[in-house]
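Colleague: Return a 3D structure for these sequence lines:
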Amino acid sequence: MAGETEKIPWNLWQCLLVLLGMVTAGYGTALLVRFFAPGLAPAYRYLMVGLAQGAAVLGGLHYIVRVKNGLGLEAVGLKTTTVPRAITSGLGGGLVLFLLVILVGSLLQLFLPDQAPQPFTELVIHARRPSDLLIPLFLASFLAPVTEELYFRGFLFPVLKERYGLKKGLLGSGLIFALLHFDLVRFLPLTMGGVGLAYLYERTENIVAAIIAHATWNTIMIFLLYFALRWV
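Modeller: Alright, predicted model coming up:
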């Protein structure tokens, strides 16, 4: 399975440094936009923050994996030999995770007071034309799946698994994934989704499967939000 054959050449401290870089890039960009471009449309604010976070993650992984350790992208699970199987597994896994997250989220709503939608959700809800979904789809269906899966599943999960074992590695990566979304109401569903994505990577040994699953989950959610309000 993923990460079992060789010792992971990076450590938990380096994982935390990349995570810190991602958070700093996101908040730093948000502050700069608020100060220098307060009238910028929300979609473009999200785009700039997302690009900054993505650059921080990919830059950190590039330095630690490729520059510092001289390894290729295979080290973080990006393999070309099993891509067709990974795509199939990702599509099926993404659908299952979407249904699971929806189910758990719906059950939680029975016990929680009505919550205001998250800002990104409002961006989708207030989209007037299909073209207004271009930036949300780019962020949620491409940029986030690629950068988050490379980091949380390809980079962080193997370290947690090697240090604490498979079960704790799955749970730990899921918990950290959920925490970084800063969404208390969806914490449990996101944790379960993160565990599911790590398990999918563990089973397929190809990060492409997790990326496709993440993209499928997010894409279905966006279109569901967009069209549901127009059918009501």
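Colleague: okay, CA-based contacts and neighbour counts for the rest of this
Modeller: OK.
Colleague: so who does the residue most central in space within the chain touch?
Modeller: Central residue of the chain (C-alpha atoms, centre = their mean): residue 148, 3.8 Å from the mean position. Contact analysis of residue 148 by C-alpha atoms under 8 Å, 6 or more residues apart in numbering lists nothing.
Colleague: Could you report the neighbour count for residue 36?
Modeller: Residue 36: 9 surrounding residues under other C-alpha atoms under 10 Å.
Colleague: OK, contacts around it?
Modeller: Neighbouring residues of residue 36 by C-alpha under 8 Å, 6+ apart: there are none.
Colleague: measure it to residue 185 for me?
Modeller: Distance check for residue 36 against residue 185: by C-alpha to C-alpha, to the nearest Å, it reads 32 Å.
Colleague: what helix or strand does the residue nearest to the centre of the chain sit in?
Modeller: Element membership of residue 148 [criterion: DSSP states H and E] is helix 144-148.
Colleague: Just the element for residue 70, please.
Modeller: Using DSSP H and E, no helix or strand contains residue 70.
Colleague: burial measure for it, as a count.
Modeller: When neighbours are counted by other C-alpha under 10 Å, residue 70 registers 11.
Colleague: Please tell me how far it sits from residue 212.
Modeller: Taking C-alpha to C-alpha as the measure, residue 70 falls 27 Å from residue 212.
Colleague: Please provide the structure for the following sequence as well, for comparison with the first:
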Amino acid sequence: MINERGWDMESLIRLLLGVILCMCAAVLIHTVVVTPEMAQTSAGRFLGFVINTGCLHVGILFVVHRFLKQQSIGWSAGFGLNKNGWGRAIVRGMVIGLLIAPLVMALQAGCHWLFTQAEVKAPRQEVVTTLVQTVQWDQRIYFGFIAIVIAPVVEEIMFRGVMYPALKYRGYGAAAVWGSAIIFAMMHGNLLSLIPLTLLGLLLIALYEWSGNLLTPIFAHSTFNAVNFALITFGQQWLKEIPGAS
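Modeller: Sure thing, here's the model as predicted:
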């Protein structure tokens, strides 16, 4: 079980305002720096990705640090990082992440088939398109670092570490589970991935409840992203090497 911490309402409001400020800063800087012409190029899209991740991820981590400090709580106490040993939490997360990946990917494939049958167009997630079109390895390494290291930490802190318990311990159990999972999926901005990522969000909530240590869903999420990153980065090259594949 996770720590029964509903978080102070005033601090939650400040946290939300801080996150909104980070989002506004990302949009403003992106608009000023990345011109419409640049946005049509792979280099421009990569620059936009750097701006967005820098403002959002770094900014949110700073806001969360302030959020915890206002309540005189450390990171370990706030998210149970020492519960049952961090080593065990990490290993469990990685193993379960490997088990989750095929399940979510199978659901993604099923959704793609349904969309195709219904003749519904679902554009690929913008960040995936940018990654596929990226050929420079320094840029791919940056993508991998964000996807595998930074994004899981930030997203698990916000959705499982803060939003979920904040709603749950105010008596909104269903909203805590479904709300945090659906908003997590919607944040990725891709209709095709909405159901698969909602399932992922639900599984990560279950992991947090089971382990009581946020490191477990963080490393499960990280492993899931690592599998996807490897398939996107190397999968197309493997297909090219298979005779008759396209």
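Colleague: following the helix or strand hosting residue 116 of structure 2, which helix or strand shows up next?
Modeller: Secondary structure assignment for residue 116 of structure 2, by DSSP H and E: helix 86-117. With elements assigned by DSSP H and E, the helix or strand that comes after helix 86-117 of structure 2 is helix 126-133.
Colleague: Kindly name the residues of structure 1 that line up with that next one.
Modeller: The aligned range for helix 126-133 of structure 2 in structure 1 is 119-126, by TM-score structural alignment.
Colleague: what does the matching stretch contact?
Modeller: Applying C-alpha under 8 Å, 6+ apart, the external contacts of stretch 119-126 of structure 1 come out as 42, 43, 132, 133, 136, 222, 225, 226, 229.
Colleague: Tell me the counterpart residues of stretch 186-206 of structure 2 in structure 1, please.
Modeller: So stretch 186-206 of structure 2 sits over residues 179-199 in structure 1, by TM-score structural alignment.
Colleague: what comes up buried for the matching stretch?
Modeller: Within stretch 179-199 of structure 1, the residues scored as buried using 16 or more other C-alpha atoms under 10 Å are 179, 186-199.
Colleague: Which element is encountered next along the chain beyond the helix holding residue 148 of structure 1?
Modeller: helix 157-164.
Colleague: okay, the angle between the following helix or strand past that following helix and helix 157-164?
Modeller: Downstream of helix 157-164 of structure 1, the first helix or strand assigned by DSSP H and E is helix 166-179. Calculated by axes from the mean of the first three to the mean of the last three C-alpha atoms, to 10 degrees, helix 166-179 of structure 1 forms an angle of 130 degrees with helix 157-164.
Colleague: Can you tell me what the residue nearest to the centre of structure 1 aligns to in structure 2?
Modeller: Alignment note: residue 148 of structure 1 maps to residue 155 in structure 2; criterion TM-score structural alignment.
Colleague: repeat for residue 65 of structure 1
Modeller: Residue 65 of structure 1 maps onto residue 68 in structure 2, by TM-score structural alignment.
Colleague: In which helix or strand does that match reside?
Modeller: Assigned by DSSP H and E, residue 68 of structure 2 belongs to helix 59-70.
Colleague: who touches residue 205 of structure 2 in this structure?
Modeller: By C-alpha under 8 Å, 6+ apart, the neighbours of residue 205 of structure 2 are 160, 164, 177, 217.
Colleague: any idea how far residue 15 of structure 2 is from it?
Modeller: Residue 205 of structure 2 sits 21 Å away from residue 15 of structure 2 when distances are taken as C-alpha to C-alpha.
Colleague: same question, residue 46 of structure 2
Modeller: Taken as C-alpha to C-alpha, the span from residue 46 of structure 2 to residue 15 of structure 2 is 28 Å.
Colleague: cool, and residue 184 of structure 2?
Modeller: Following C-alpha to C-alpha, the distance that separates residue 184 of structure 2 from residue 15 of structure 2 is 17 Å.
Colleague: what do you get for residue 25 of structure 2?
Modeller: Distance from residue 25 of structure 2 to residue 15 of structure 2, by C-alpha to C-alpha: 15 Å.
Colleague: Name the residue in the two with the higher neighbour count.
Modeller: When residue 25 of structure 2 and residue 15 are compared for neighbours, residue 15 comes out ahead with 21 against 17, by other C-alpha under 10 Å.
Colleague: That one maps to what in structure 1?
Modeller: Using TM-score structural alignment, residue 15 of structure 2 sits opposite residue 18 in structure 1.
Colleague: circling back: just the closest of the buried residues of stretch 179-199 of structure 1 to residue 112 of structure 1, please.
Modeller: Using C-alpha to C-alpha, the shortest approach to residue 112 of structure 1 within these belongs to residue 186, at 11.0 Å.
Colleague: What's the match for residue 103 of structure 2 in structure 1?
Modeller: The alignment partner of residue 103 of structure 2 in structure 1, by TM-score structural alignment, is residue 100.
Colleague: can you count the residues close to that match?
Modeller: Using other C-alpha under 10 Å, residue 100 of structure 1 has 16 other residues around it.
Colleague: residues in contact with residue 90 of structure 2?
Modeller: Counting by C-alpha under 8 Å, 6+ apart, residue 90 of structure 2 has contacts 215, 216, 219.
Colleague: ok, now with 6 Å
Modeller: Residue 90 of structure 2 sits next to 216, 219 when contact means C-alpha atoms under 6 Å, 6 or more residues apart in numbering.
Colleague: so what corresponds to it in structure 1?
Modeller: Aligning on TM-score structural alignment places residue 90 of structure 2 opposite residue 87 in structure 1.
Colleague: So for the helix holding residue 116 of structure 2, what gets flagged as buried?
Modeller: Neighbour-count burial for helix 86-117 of structure 2 [16+ other C-alpha under 10 Å]: 86, 89-90, 92-94, 96-98, 100-101, 104-105, 107-108, 111-112.
Colleague: same deal with stretch 5-21 of structure 2?
Modeller: Buried-residue list, stretch 5-21 of structure 2, by 16+ other C-alpha under 10 Å: 6, 7, 11, 12, 15, 16, 18, 19, 21.
Colleague: separation between the fourth one and residue 95 of structure 2?
Modeller: Residue 12 of structure 2 is 33 Å from residue 95 of structure 2, where distance means C-alpha to C-alpha.
Colleague: now the third one
Modeller: Residue 11 of structure 2 sits 35 Å away from residue 95 of structure 2, going by C-alpha to C-alpha.
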